[in-house]
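Student: Here is a sequence together with a model predicted from it:
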Amino acid sequence: MLLNKRISISYFLDLIKWDILAIALYAIFAGSLDHYGILQRISIPLAVSSLVATIVSLLLAFRTSQSYERWWEARLIWGAIVNDSRTLIRQVKTFLPEEVNEFAHRQIIWCYALSESLRGLPFSEKVKAYLSVYNTDSRNWPNFLLNKHAEVLAAAQQLNPNRQVQIDATIARLCDAMGKCERIKKTVFPKSYSLLIHFLIYVLMTILPFGLEDRTQWMEIIIVFVVPVLFIAIERTAIIMQDPFENKPTDTPMTAISQTIEMNLLEMIGEEVPVQEVQEESYYLM
């Protein structure tokens, strides 16, 4: 949801307003002519509408399940990033204390840079200021920062090889988490699947009034309106959940998680934890 706000009904209705308008117009048109016009003579068995509705229900169930799985996987990945960030600094603080401040600040910036890269946003001033010290132009700054972790670790001659392996394993898990995020971001949900479901919902809407036996015009209009709108709402819910890194209210709250990591790591190295400012409107919180 939006920071300090809940996703309002108006926000969700705005996503499907044109579908609602089209369905409402058709429901009034078909419901009226089915009672008083030439469409009154058309009769389609209700079993046909039931069959189409069953097919749509099965497709929507699968679509919603797959979308939620992507969204939940993204949340699990960022939960692992929180744990591995804490683990990394704890290991460095124990095994390589003279480098712990550098590691902590670099890891904080890595979290912010990864979240902003996934959302396709320009880097924040905090990230820009930190990256400006590197005289290079990287296409993947989060990966660049992880490489800096590894370079400092490799140059630590006084570090026990066994301890070095432990820290490197933590860095590898962070790299693995970054790769999983990039996989979710770049794997597009098949558009044809959405078009098929949307098409079938409109087919159901088209044939539904001709199978109803209700003698009340307004009741028929309401049924023809409500049933397709419910299916459209479920479909839209699946669509907005399928991409958890698109800077939408249903996003994984990466900025809030990064702020939590920042507070935790600064506390671990004994630095003052800054008061977090109110986030920009472009960020969202779960």
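Tutor: Noted; the coordinates are in hand.

Student: C-alpha only now, for contacts and for neighbours.
Tutor: OK.

Student: show me where this protein has helices.
Tutor: 9-15, 17-36, 46-95, 100-119, 125-131, 141-155, 161-186, 191-207, 217-241, 254-268 (DSSP state H).

Student: what residue lies at the spatial centre of the protein?
Tutor: Nearest to the mean C-alpha position of the chain, by C-alpha atoms, centre = their mean, lies residue 244 at 1.3 Å.

Student: which one is that one nearest to, not counting chain neighbours?
Tutor: residue 251 (4.5 Å; C-alpha to C-alpha, 6 or more residues apart in numbering).

Student: Counting neighbours, what do you get for the one you found?
Tutor: Neighbours of residue 251 under the rule other C-alpha atoms under 10 Å: 24.

Student: hey, which of the helices of the chain is tucked in deepest?
Tutor: Of all the helices of the chain, helix 100-119 carries the top mean neighbour count, a mean of 21, counting by mean count of other C-alpha atoms under 10 Å.

Student: so how far is it from its chain's centroid?
Tutor: Relative to the centre of its chain, helix 100-119 is centred 20 Å away, using C-alpha atoms, centre = their mean, to the nearest Å.

Student: So what touches it?
Tutor: Helix 100-119 has contacts (C-alpha atoms under 8 Å, 6 or more residues apart in numbering) with 85, 89, 92-93, 122-124, 126-127, 130, 141-142, 145-146, 149, 178, 181-182, 185, 245-247, 254-255, 258, 261-262, 265-266, 269.

Student: try it against this one:
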Amino acid sequence: MRKSLKKNMIDYNPKAWFTFIFRFHKADTVRKLFPMFIALSAYSALIAFLELELLRISPNSDLKQITLIHSLLGFVISLLLVFRTNTAYDRWWEGRKLWGGLVNNSRNLSLKLAAMLPASNTASREYFRLMIPNFAFSLKNHLRNKFVVEELQLPAGIQLQADKHIPNQVAGLIMAHVHELYRQGQLSGEQLITINAELQSFTDISGACERIRNTPIPFSYSVFIKKFIFFFVMTLPLGYVFTLHYLIIPVVVFIFYVLASLELIAEEIEDPFGLDANDLPTDTISANIRKHVAEIL
């Protein structure tokens, strides 16, 4: 019995505000950052105790002037995080467009083959009915560095080599069968040219998805943002404790939550082909391709 496909993208109602506020799920940044919340609370409480109770530093001391530096750096860090999240979302959206193109090209190729192939050639129709969706499933698992042969529906006599590029093998088998039909005279040269764009698009989409997966944000940029957030938050209690007193504890935790959450969200969506909660629903898309191709052919 075939196992149901797991949805890795969260379904939600964007108008349900109160549901969002009180809902926690496995992708929620609160869960990931909670240990840091505890550490920052203890750190902020320690700084407040030292400055207010133990050392009794004057509220007019030079330490209070550090708040001016935070005012200036706050604008800089906001620009960096906006650029970071926008860049990550562009990668996520480009991945979604590529998979949308794969859906359309799979349907178009199926429609053209259904119209071009003789009705008597049931073997070729069955071959393409299986192999066209196989490309989507093989690409999905290839982008996750997996080879799940159980998800592929291979025609009799067809075997794939797990140590080689699986999507390329599937696309090559489809191309080879099309050209064999041309040599047999069941497809004309004009028809071959007509379906060439869809055949070529498979490897184009595969290469574009690999470019997104294999080219993360530059290491130095990612490290700089993390260090910037860390030192910005760790120096907050030094100056603001004179104004907020022990209220500095929840304030520092909340500021860290906002800044670090933006960075965590960007990290999660910059590679949209994995199994994170906010990644693309490639399992569902692949299953829909198989369903629609089967309906056409």
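Tutor: Done, it's in. All figures in this text were calculated on a predicted structure; none of them were measured in a lab.

Student: picking up where we left off before, and residue 3 of structure 1, which of the helices of structure 1 is closest to it?
Tutor: helix 254-268 (9.4 Å; C-alpha to C-alpha).

Student: What are the neighbouring residues in contact with the counterpart of residue 154 of structure 1 in structure 2?
Tutor: Aligned counterpart of residue 154 of structure 1 in structure 2: residue 179 (TM-score structural alignment). Counting by C-alpha under 8 Å, 6+ apart, residue 179 of structure 2 touches residue 192.

Student: can you tell me what part of structure 2 stretch 104-115 of structure 1 aligns to?
Tutor: Taking TM-score structural alignment, stretch 104-115 of structure 1 hits residues 129-140 over in structure 2.

Student: That stretch vs structure 1, average offset?
Tutor: Compared with structure 1 after the fit, stretch 129-140 of structure 2 shows a mean deviation of 1.0 Å (mean C-alpha distance after the TM-score superposition for structure 1).

Student: how close does the match of residue 154 of structure 1 sit to residue 74 of structure 2?
Tutor: According to C-alpha to C-alpha, to the nearest Å, residue 179 of structure 2 stands 61 Å off from residue 74 of structure 2.

Student: picking that back up, structure 2: which residue goes with the residue nearest to the centre of structure 1?
Tutor: Under the alignment (TM-score structural alignment), residue 244 of structure 1 maps onto residue 272 of structure 2.

Student: before we move on, what about residue 80 of structure 1?
Tutor: That one, residue 80 of structure 1, aligns with residue 101 by TM-score structural alignment.

Student: Skip the chain neighbours and tell me the closest residue to its match.
Tutor: Per C-alpha to C-alpha, 6+ apart, closest to residue 101 of structure 2 is residue 205, 7.9 Å.

Student: need the contact list for that neighbour.
Tutor: 98-99, 101-102.

Student: cool, and residue 210 of structure 2?
Tutor: If you count contacts by C-alpha under 8 Å, 6+ apart, then residue 210 of structure 2 has residue 143 around it.

Student: Excluding chain neighbours, what is closest to residue 39 of structure 1?
Tutor: In space, residue 39 of structure 1 is closest to residue 33, 5.5 Å off (C-alpha to C-alpha, 6+ apart).

Student: still on that earlier bit, right, and the residue nearest to residue 244 of structure 1 touches residue 185 too?
Tutor: No. Assessed by C-alpha atoms under 8 Å, residue 251 of structure 1 is found out of contact with residue 185, at 11.7 Å.

Student: For residue 57 of structure 1, see how far away residue 197 of structure 1 is.
Tutor: Taking C-alpha to C-alpha, one finds residue 197 of structure 1 at 9 Å from residue 57 of structure 1.

Student: before we move on, back to that, quick one: map the residue nearest to residue 39 of structure 1 onto structure 2.
Tutor: Using TM-score structural alignment, residue 33 of structure 1 pairs with residue 50 in structure 2.

Student: Its match and residue 44 of structure 2, how far apart?
Tutor: 10 Å.

Student: ok, now residue 199 of structure 2?
Tutor: 60 Å.

Student: swap in residue 11 of structure 2?
Tutor: 38 Å.

Student: Kindly report the same for residue 267 of structure 2.
Tutor: 27 Å.

Student: mind listing what the alignment partner in structure 2 of residue 221 of structure 1 touches?
Tutor: Residue mapping for residue 221 of structure 1 onto structure 2 gives residue 249, with TM-score structural alignment as the criterion. Residue 249 of structure 2 is in contact with 40-41, 44-45, counting by C-alpha under 8 Å, 6+ apart.

Student: and those, which two are the farthest apart?
Tutor: Across the contacts of residue 249 of structure 2 (C-alpha to C-alpha), the longest gap, 8.3 Å, separates 40 and 45.

Student: what sits in contact with each of residue 251 and residue 185 of structure 1?
Tutor: 243-245.

Student: nearest to residue 13 of structure 1, of the residues you listed?
Tutor: Using C-alpha to C-alpha, those come closest to residue 13 of structure 1 at residue 243, 19.2 Å.

Student: Give me the neighbour count for that closest one.
Tutor: Neighbours around residue 243 of structure 1, by other C-alpha under 10 Å: 24.

Student: ok so, going back, of the helices of structure 1, which is nearest residue 1 of structure 1?
Tutor: helix 9-15 (10.7 Å).

Student: distance between the closest one and the chain's centre?
Tutor: That offset, for helix 9-15 of structure 1, works out to 18 Å (C-alpha atoms, centre = their mean).

Student: which secondary structure elements does that helix contact?
Tutor: If contacts are counted by 3 or more C-alpha pairs under 8 Å, 6 or more residues apart in numbering; DSSP states H and E, helix 9-15 of structure 1 sits against no helix or strand.

Student: residue contacts, the nearest residue to residue 242 of structure 1 once chain neighbours are set aside?
Tutor: Spatial nearest neighbour of residue 242 of structure 1, excluding adjacent residues (C-alpha to C-alpha, 6+ apart): residue 67 at 4.2 Å. Applying C-alpha under 8 Å, 6+ apart to residue 67 of structure 1 gives the contacts 238-239, 241-243.
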